[in-house]
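Participant: return a 3D structure for these sequence lines:
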Amino acid sequence: MPATLKPSTKEYTLNTGAKIPAVGLGTWRSVDNNEGYKAVEFALKNGYRHIDDAKLYENEDQVGKAIRNSGIPRSELFVTTKLWNTDHKDVEGALDASLKRLGLDYVDLYLIHWPQNTDSKVDDPSKYEDYVETWKSLQKIYKEGEKVKAIGVANFTINKLEKLLNADGVDVVPAINQVETHPLLNHEKLIDYLKSKNICLTAYSPFGSDKAPVLENKVVKELAQKNGVDPGQLLVSWAVQRGTIVIPKSVNEKRILSNFETFTLPKEDFEALNELEGKEGTKRFNKTPFNIFDE
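Facilitator: Modelled structure (predicted):
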């Protein structure tokens, strides 16, 4: 019997007390031909209230315009953007530039995009990971309460989070850690750690990034067919069911709509996806020259 799909209405509560929709729209690589504007405009018209952006994506102007033109009260939207690696020494300046491009007075969440400072002015390699000082700058802005409503990190491992949380002068716990997450990289240990610290996990690249290879996985396709859903709906629903936030990216209207429809997986199918990494091996699809995962 086909699963009963419904537009996602689930929200999670951050450690700030703010609510974040479980399913959001990712906007990476949505640049050409005004794709960022069109995707966000369409998503907001069809129920999305969570938009994820970043300076790196080079489309904050498009995303912001779509948000402003939507007619949806700002208080009903959750908007994320991110600090890029070259801006660790000028956090507030980078945030102000993002807000200007977005045309917004504040963002709901501001993340350190990677735990690396690649500013060309840094001549000591040991300072490439001086994200503690970066975080202290974010703390200051957050406590002022005007430009950001929550702060967090992305691509942080347990070891890096431990270093951050145990550092002198750090007294704000990240609200979010955003990492690549899917059944071939399920981050069980990281999720357990984050729960112990009251930090939510946001899953990016839930289909495996370029060309969405996880959608083509044999087990994923079989389980999707069994439940009468498409593989993307299966993976988004699995992500939500395990208590994570998920931000599938698409500029295709049909995919934007289908990614927003979720269902509850039968226990055996949910467990089959939980066990997939253990059976087929860990696969990380987002690899960068400036980050080495230490776990």
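
Participant: only C-alpha atoms for contact and neighbour calcs from this point on.
Facilitator: Fine.

Participant: which elements pack onto the helix or strand containing Ala43?
Facilitator: Using DSSP states H and E, Ala43 sits in helix 35-45. Helix 35-45 sits against helix 60-69, helix 253-259, with contacts defined as 3 or more CA pairs under 8 Å, 6 or more residues apart in numbering; DSSP states H and E.

Participant: so which of the ones you listed is nearest Tyr142?
Facilitator: Nearest to Tyr142, of all the helices and strands packed on helix 35-45, is helix 60-69, at 20.6 Å by CA to CA.

Participant: contacting residues around that closest one?
Facilitator: 34, 36-38, 40-41, 44, 53-54, 98, 101-104 (CA atoms under 8 Å, 6 or more residues apart in numbering).

Participant: if we use 6 Å, what do you get?
Facilitator: Gly36, Tyr37, Val40, Glu41, Arg101, Leu102, Gly103 (CA atoms under 6 Å, 6 or more residues apart in numbering).

Participant: for the fifth one, helix, strand, or coil?
Facilitator: Recorded secondary structure, Arg101: helix (DSSP: H, G, I helix; E, B strand; the rest coil).

Participant: could you say which helix or strand contains the residue lying closest to Val172 once chain neighbours are set aside?
Facilitator: Leaving aside its sequence neighbours, Val172 sits nearest to Gln139 (CA to CA, 6 or more residues apart in numbering; 6.5 Å). Of the helices and strands defined by DSSP H and E, Gln139 is found in helix 131-144.

Participant: list the buried ones in that helix?
Facilitator: Residues of helix 131-144 classed as buried under the neighbour-count rule (16 or more other CA atoms under 10 Å) are Tyr131, Val132, Glu133, Thr134, Trp135, Lys136, Ser137, Leu138, Gln139, Ile141, Tyr142.

Participant: now the other sequence, so there's something to compare against:
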Amino acid sequence: MTSIGLRSDLVVPLGDGGRIPLLGFGTWQLRGREAYEATRWALEAGYRHIDTATGYGNEAEVGAALRDSGVPREEVFITTKMPPDHVGRERRTLEESLAKLGTDDVDLWLVHWPPGGTAGVDSWRAFIEMRERGLARAIGVSNYSLAQIDELTQATGATPAVNQIKWSPFQFDRAMLDGCRSRGVVVEGYSPFRAARLDHPVLRRIAEEHGKTPAQIIVRWHIQHRVVVIPKSARRDRIVANIDVLDFALAPDEMAALDDLGHG
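Facilitator: Predicted coordinates:
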């Protein structure tokens, strides 16, 4: 199977000059041996983008899976995130993440939530410093509003490369998508299945027409919107199925019908 991270049509540029694979593997709620095995299976299946976080408690297992996989570090895009209550401990948090992952840097480091509901300008300045030190190749945010992103940009001159938010056809928000893109921010969607109704008749009909599962249709919808998607599973068969979305395309009317689910 083709490695996702190695296909030029399956990556999107980041504002700082880097690139992020459109399809990654999420590890939320995976712990211990389960996290290790799922990450190994994902790398074997062809994923080259792994998403973790300090708060997930699985960075060590993700790092071990990467080392044991035999896949070169430079071929894998690694994201981790800082919890909002770690404000003031940014550098130590990232250094602890790198030690657990067993890497010299991460490809993307995110503020996991707006700290205290604010944009967290001081914390963002620390993120910029860690990027300048080479510990994070790109920096971004998660669960931020457009106004909060603007506050960071106006205060520091540095715009987040990514905004990772809950996203699926049922959360489709054209204003948010266009707003991020106009600012040079890549939208990355998490919980694509938890945020969806996999039994919805429109989704099931499109899936049946393509001989795919509703979950595969959702992944494909993200890719065609050029929105990064990070499906998670602990089951090997589903991990493999979620990357098996490159042999078909959704028609414009199907994309529109899926977009409309967000207005239902």
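
Participant: related to what we said a few turns ago, where does the helix or strand just after the helix holding Ala43 of the first structure end up in the second structure?
Facilitator: Following helix 35-45 of the first structure in sequence order, the next helix or strand is strand 50-52 (DSSP H and E). Using TM-score structural alignment, strand 50-52 of the first structure lines up with residues 49-51 of the second structure.

Participant: mind telling me what Gln216 of the second structure corresponds to in the first structure?
Facilitator: Aligned partner of Gln216 of the second structure by TM-score structural alignment: Gln233.

Participant: confirm that its match sits in a strand.
Facilitator: No. Assessed with three-state DSSP, Gln233 of the first structure is helix; it does not lie in a strand.

Participant: test my guess that it contacts Leu257.
Facilitator: No. In this structure, Gln233 of the first structure is not within contact of Leu257 by CA atoms under 6 Å, at 10.0 Å.

Participant: which of those two has more neighbours?
Facilitator: Gln233 (22 against 17; other CA atoms under 10 Å).

Participant: what are the boundaries of the helices in the stretch 51-200 of the second structure?
Facilitator: For the stretch 51-200 of the second structure, the helices defined by DSSP state H, counting those that start in this stretch occupy 59-69, 90-101, 121-132, 146-156, 174-182.

Participant: can you pull the buried residues of the first one?
Facilitator: Residues of helix 59-69 of the second structure classed as buried under the neighbour-count rule (16+ other CA under 10 Å) are Glu59, Ala60, Glu61, Val62, Gly63, Ala64, Ala65, Leu66, Arg67, Ser69.

Participant: same thing with the last one?
Facilitator: By neighbour count on 16+ other CA under 10 Å, the buried set for helix 174-182 of the second structure is Leu177, Cys180.

Participant: the fourth one now?
Facilitator: Of the residues in helix 146-156 of the second structure, Leu146, Gln148, Ile149, Asp150, Glu151, Leu152, Thr153 count as buried by neighbour count, 16+ other CA under 10 Å.

Participant: what is the nearest of these to Ile20 of the second structure?
Facilitator: Looking across these and measuring by CA to CA, the closest to Ile20 of the second structure is Ile149, at 19.5 Å.

Participant: which position in the second structure pairs with Thr244 of the first structure?
Facilitator: By TM-score structural alignment, Thr244 of the first structure lines up with Val227.

Participant: how close does its match get to Gly55 of the second structure?
Facilitator: For Val227 of the second structure, the distance to Gly55 of the second structure equals 24 Å [CA to CA, to the nearest Å].

Participant: which of these two has more neighbours?
Facilitator: Each of Val227 of the second structure and Gly55 has its neighbours counted (other CA under 10 Å); Val227 has more, 23 against 15.

Participant: list the contacts for the aligned residue in the second structure for Pro183 of the first structure?
Facilitator: Structural alignment (TM-score structural alignment) places Pro183 of the first structure against Pro169 in the second structure. Neighbouring residues of Pro169 of the second structure by CA under 6 Å, 6+ apart: Leu258, Asp259, Leu261, Gly262.

Participant: can you tell me the closest non-neighbouring residue to the counterpart of the last one in the first structure?
Facilitator: Taking TM-score structural alignment as the alignment basis, one finds that Gly262 of the second structure is matched in the first structure by Glu277. Distances taken as CA to CA, 6+ apart put Leu184 closest to Glu277 of the first structure, at 4.3 Å, once the chain neighbours are dropped.

Participant: ok, the nearest residue in space to Leu10 of the second structure that is not next to it in sequence to Pro160 of the second structure distance?
Facilitator: Spatial nearest neighbour of Leu10 of the second structure, excluding adjacent residues (CA to CA, 6+ apart): Leu22 at 5.4 Å. Counting by CA to CA, the gap from Leu22 of the second structure to Pro160 of the second structure is 17 Å.
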